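> Below is the structure, and that's it, no one-letter string:
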């Protein structure tokens, strides 16, 4: 699997998990499981994926969103209106439903 394959395969599942969490259809622990699984799968990719630079604005949003799930605690993710709005916009971007939100810039781990 290439870096591009990884991103293409995992952007929609991440976005959908975030949407489910925001709609209270997925609990925090399950969301964390999804994010850790994604990070674990990234670690198994070839070393040429170690470049920190994302290949596209959408991939940069993917990494920003994934990192945000580990940066903020459960209460902040569930209750902070501005953060929830940002998570929603990031998920929409990953699903091709909107542009990359301003300030949502992430790098590869």
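On my side now, so go ahead. These figures come from a predicted structure and were not determined experimentally.

> Could you use CA atoms for every contact and neighbour count after this?
Will do.

> ranges for the helices of the chain?
Along the chain, the stretches classed as helices by DSSP state H are 3-22, 28-43, 57-71, 74-79, 81-94.

> correct me, but residue 2 touches residue 42?
No - with contacts counted by C-alpha atoms under 8 Å, residue 2 stays clear of residue 42, the gap being 10.0 Å.

> adding another structure so you can compare the two:
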């Protein structure tokens, strides 16, 4: 069940993030997706903070980055945007795990 959750939410995270950076959805919609995901995660009641695999690690890292940085920074910081794109590439199966990726479960 947990693996299915991460797999589904990873696909959705890729979709929402890519659409946001293409200017197709507003930041608020991305923000609501993140909080809905965290609400659903809370229902699992998992106490272990260590992700099961690299995909889950990158998933949590990207989710945190998108929620941590203010919208203005997401739109203007090119290094941050490159890091986000690197995470997206990995989650799509088209790249290596980002070296500076520190993803833990909430």
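On my side now, so go ahead. Given the structure is predicted, the values throughout are model-derived calculations rather than measurements.

> TM-score of the superposition?
Remark: TM-score between the superposed chains equals 0.93 [TM-score structural alignment, normalised by the length of the second structure]; 106 aligned residues with a C-alpha RMSD of 1.1 Å.

> Quick check: which of the helices of the first structure is nearest to residue 107 of the first structure?
Comparison of the helices of the first structure against residue 107 of the first structure by C-alpha to C-alpha identifies helix 57-71 as nearest, at 5.8 Å.

> Give me the mean deviation of the closest one from the second structure.
In this overlay with the second structure, the average offset of helix 57-71 of the first structure from its partner residues is 0.8 Å by mean C-alpha distance after the TM-score superposition for the first structure.

> What residues in the second structure pair up with that helix?
When helix 57-71 of the first structure is aligned against the second structure using TM-score structural alignment, it corresponds to residues 54-68.

> Make CSV out of the helices of the first structure and add mean neighbour count and distance to residue 104 of the first structure.
Listed next are these as CSV, based on neighbours: other C-alpha atoms under 10 Å; distance: least, C-alpha to C-alpha, whole Å:
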stretch, mean neighbour count, distance to residue 104 of the first structure
helix 3-22, 17, 14
helix 28-43, 15, 17
helix 57-71, 20, 6
helix 74-79, 14, 15
helix 81-94, 20, 8
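
> For these, give me a markdown table that also has distance to residue 108 of the first structure.
Shown next, in a markdown table, are the helices of the first structure (distance: least, C-alpha to C-alpha, whole Å):
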| stretch | distance to residue 108 of the first structure |
| --- | --- |
| helix 3-22 | 10 |
| helix 28-43 | 9 |
| helix 57-71 | 6 |
| helix 74-79 | 22 |
| helix 81-94 | 16 |
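
> Between those helices, which one is closest to residue 106 of the first structure.
Counting by C-alpha to C-alpha, and looking across all of the helices of the first structure, nearest comes helix 57-71 at 4.0 Å.

> Nearest residue to residue 26 of the second structure in space, please, no chain neighbours.
Distances taken as C-alpha to C-alpha, 6 or more residues apart in numbering put residue 20 closest to residue 26 of the second structure, at 6.3 Å, once the chain neighbours are dropped.

> Now do the same contact list for that neighbour.
Residues near residue 20 of the second structure by C-alpha atoms under 8 Å, 6 or more residues apart in numbering: 26-27, 30.

> One more: residue 69 of the first structure?
With C-alpha under 8 Å, 6+ apart, residue 69 of the first structure has these contacts: 32, 35, 77.
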